[in-house]
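Q: for reference, the sequence and a predicted model appear below.
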Amino acid sequence: MPFIEPDWPAPANVVAYCTTRRGGVSRAPHGALNLASHVGDSSAAVAENRERLRLALGCEMQLSWLDQVHGVAAVEAQLQSCPAADAQWSRQPGLACAVMTADCLPVLFCAQSGDVVAAAHAGWRGLQAGVLEATIAAMATPVTQLLAWLGPAIGPDAFEVGPEVYAAFMQSDTAEPAATRACFRPSPDRPEHWYADLYALARVRLARAGVTRIYGGDCCTYHDSARFFSYRRDGETGRMASLVALRPGD
């Protein structure tokens, strides 16, 4: 099963991966490794894909899933339920925090001390509302200890947004509006529309929260159809998973 491994200087006991669309059993338009149960795919195919992922990670690894709602709630990872939240954290070895995306930005976190990890689903709504800041707070560790990796998301040349998105970010940033404004480029074809850079917006939010070691942010789900699902490109489609865990047995 093809994985993307974050290029970040995480501690040796931290494992992190992002799936691609390859390696599963789902049929078009969800083919092949769709991991989401809410997109119209066969439940049997999703179950098989999730089991293949678990086996690829190793028999000692378990995955904690969320019912993602584009909010800011950050919860402790668990196996017993699938809470409505958009971020989760774990101090339990072998329990992976997973978030699903198909254009939204997945952000993985770990502490340099190697005792806590987290994953956040940051679509524009959650990003603007503060899901990254909520995740950092939930990890309850000194912010100077944190590393963040920005996983595959829609790139700045593909994410055109309307005036309501631009206004929402600008209205919520009274401390340093110039930094947020620089993350938007006016559309040359549609008045009052903008191209938004989710990666840059996340870097602004993370840096303002005190996270200085930020990695990743060099993919585009929209333009790389061979590897990634993209809701903006395809409409009905599957979801990838980005996950991070403390290595079992450590």
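A: Arrived safely.

Q: CA only for contacts and neighbour counts going forward, please
A: Will do.

Q: now the strands for this structure?
A: All strands of the chain, identified by DSSP state E, fall at 3-4, 14-19, 62-64, 74-76, 87-90, 95-101, 105-111, 117-122, 146-150, 160-161, 184-186, 194-196, 213-216, 240-246.

Q: got the ones you listed as CSV, with mean neighbour count columns?
A: Shown next, in CSV, are these (neighbours: other Cα atoms under 10 Å):
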stretch, mean neighbour count
strand 3-4, 14
strand 14-19, 22
strand 62-64, 20
strand 74-76, 21
strand 87-90, 30
strand 95-101, 28
strand 105-111, 28
strand 117-122, 31
strand 146-150, 23
strand 160-161, 18
strand 184-186, 17
strand 194-196, 23
strand 213-216, 17
strand 240-246, 28
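
Q: so which residue is smack in the middle of this structure?
A: Pro106 (1.1 Å; Cα atoms, centre = their mean).

Q: so what's that residue up against?
A: Neighbour list for Pro106: Val99, Met100, Ala119, Ala120, His121, Ala122, Leu150, Gly151, Pro152, Ala153, Ser242 [criterion: Cα atoms under 8 Å, 6 or more residues apart in numbering].

Q: mind picking the two most distant members of the residues you listed?
A: Pairwise distances across the contacts of Pro106 peak at 14.4 Å for Ala119 and Ala153 (criterion: Cα to Cα).

Q: how much space separates the spatially closest residue to Pro156 that is not a sequence neighbour from Gly217?
A: Leaving aside its sequence neighbours, Pro156 sits nearest to Asp197 (Cα to Cα, 6 or more residues apart in numbering; 4.3 Å). Distance from Asp197 to Gly217, counting by Cα to Cα, to the nearest Å: 10 Å.

Q: and here is the other one:
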Amino acid sequence: MTAPSSDQQREWQPAIKAMTPDWTLPAGVRACFTTRENGDSVGPWAAGNLADHVGDDPQAVLRNRQALQSQLGAGVTPAWLSQTHSTHCQTLQSTLPAEPPQADASWTREKGLACAVLTADCAPILLTDEAGTMVAAIHAGWRGLANGIVAETLKNMPVPAGALRAWVGPTIGPAHFEVGPEVLAQFKARFAQADAFFQPNRSGQESHYLANLPGLVKIALLHEGVRDVTLSGLCTYADAERFYSYRRDGQTGRQASLIWLT
């Protein structure tokens, strides 16, 4: 099937529930993010799990990935990664490696290769340049973000940060992401304005905080010179019907965010 226009948010055919971001993209660039609503997985992974490392039936994951592939179309191939909360960015060439590379970000100029990341509370970041010549995807958990995965990814990309557009997909919202003081300390060491994104929690005790992960992703992007940043506003923890959340459920599946050149 032909991918829908990226400036309208609407459902694709229902084998795997996939949506187009509410995000303006250049001509020739497409993006989508999946939900958990349809698919073949059962139990804690129900139903559209796309991750093969979370204990789900491998055949169910394969069927879900094949269903997604069918919706993307014959000319589009998702480039899955083996994500480890690292700061490594993989450059995708026309021929993909036999096994998913260990990386938490990827970028490409190749048409039909979809940069893809899997998340269940961490932030998926999709990127393209204003001319629509390249695309990238980042898996940004708090560790990767604090360690500089945004900066490391942008170093690999052959366009200036000021020419990029970014979209931050479904992630755990600021009302649900409790962290300890060590997390605040790591972000304060990296970003001078980090304090504003941590609120004391547990009846005023300052030993625990509610962290605004989408806000931290945005300041990381702005810090590196990306001026055009769109936040989806979608919370994985609060929206149990549509999204997997590790913080909420523990053993669970993963949704995907993908971007590609047509």
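A: Great, that's in hand. In this text, all values refer to a predicted model and were calculated from it rather than measured experimentally.

Q: hang on, the earlier thing: in a markdown table, list the contacts of Pro106 of the first structure along with distance to Ala85 of the first structure.
A: Converted to a markdown table, the contacts of Pro106 of the first structure look like this (distance: Cα to Cα, whole Å):
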| residue | distance to Ala85 of the first structure |
| --- | --- |
| Val99 | 10 |
| Met100 | 12 |
| Ala119 | 11 |
| Ala120 | 9 |
| His121 | 9 |
| Ala122 | 11 |
| Leu150 | 19 |
| Gly151 | 19 |
| Pro152 | 20 |
| Ala153 | 19 |
| Ser242 | 15 |
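
Q: just the buried residues of stretch 31-47 of the first structure, please?
A: Applying a neighbour-count criterion of 16 or more other Cα atoms under 10 Å, one finds Gly31, Ala32, Leu33, Asn34, Leu35, Ala36, Ser37, Asp41, Ser42, Ala45, Val46, Ala47 buried in stretch 31-47 of the first structure.

Q: I'd like these written out as JSON lines, with distance to Val143 of the first structure added.
A: Listed next are the buried residues of stretch 31-47 of the first structure as JSON lines, based on distance: Cα to Cα, whole Å:
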{"residue": "Gly31", "distance to Val143 of the first structure": "39"}
{"residue": "Ala32", "distance to Val143 of the first structure": "38"}
{"residue": "Leu33", "distance to Val143 of the first structure": "34"}
{"residue": "Asn34", "distance to Val143 of the first structure": "34"}
{"residue": "Leu35", "distance to Val143 of the first structure": "31"}
{"residue": "Ala36", "distance to Val143 of the first structure": "32"}
{"residue": "Ser37", "distance to Val143 of the first structure": "34"}
{"residue": "Asp41", "distance to Val143 of the first structure": "39"}
{"residue": "Ser42", "distance to Val143 of the first structure": "41"}
{"residue": "Ala45", "distance to Val143 of the first structure": "40"}
{"residue": "Val46", "distance to Val143 of the first structure": "36"}
{"residue": "Ala47", "distance to Val143 of the first structure": "37"}
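
Q: the residue mapped onto Ala241 of the first structure from the second structure and Leu126 of the second structure: what is the separation?
A: Aligned against the second structure by TM-score structural alignment, Ala241 of the first structure finds its counterpart in Ala256. According to Cα to Cα, Ala256 of the second structure stands 11 Å off from Leu126 of the second structure.

Q: one more: Arg63 of the second structure?
A: Applying Cα to Cα, the value for Arg63 of the second structure to Leu126 of the second structure is 25 Å.

Q: which residue ranges of the second structure form helices?
A: Taking DSSP state H as the test, the helices found in the second structure are 58-72, 142-147, 149-156, 181-190, 213-223, 246-249.

Q: who's in contact with Gly169 of the second structure?
A: Residues counted as contacts of Gly169 of the second structure (Cα under 8 Å, 6+ apart) are Phe33, Ala123, Pro124, Ile125, Leu126, Leu231, Ser232, Gly233, Leu234, Ser257.

Q: from what I can see the last one touches Pro21, true?
A: Same thing as Ser257 of the second structure. No: taking contacts as Cα atoms under 8 Å, Ser257 of the second structure lies outside contact range of Pro21: 9.6 Å.

Q: overlap in contacts of these two?
A: Ala31, Cys32, Phe33.

Q: what do we get in the first structure for the second one?
A: Pairing criterion TM-score structural alignment: the partner of Cys32 of the second structure within the first structure is identified as Tyr17.

Q: what would the strands of the first structure look like in CSV with distance to Ser26 of the first structure?
A: Formatted as CSV, the strands of the first structure follow (distance: least, Cα to Cα, whole Å):
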stretch, distance to Ser26 of the first structure
strand 3-4, 17
strand 14-19, 14
strand 62-64, 20
strand 74-76, 29
strand 87-90, 26
strand 95-101, 16
strand 105-111, 22
strand 117-122, 23
strand 146-150, 26
strand 160-161, 29
strand 184-186, 36
strand 194-196, 31
strand 213-216, 28
strand 240-246, 12
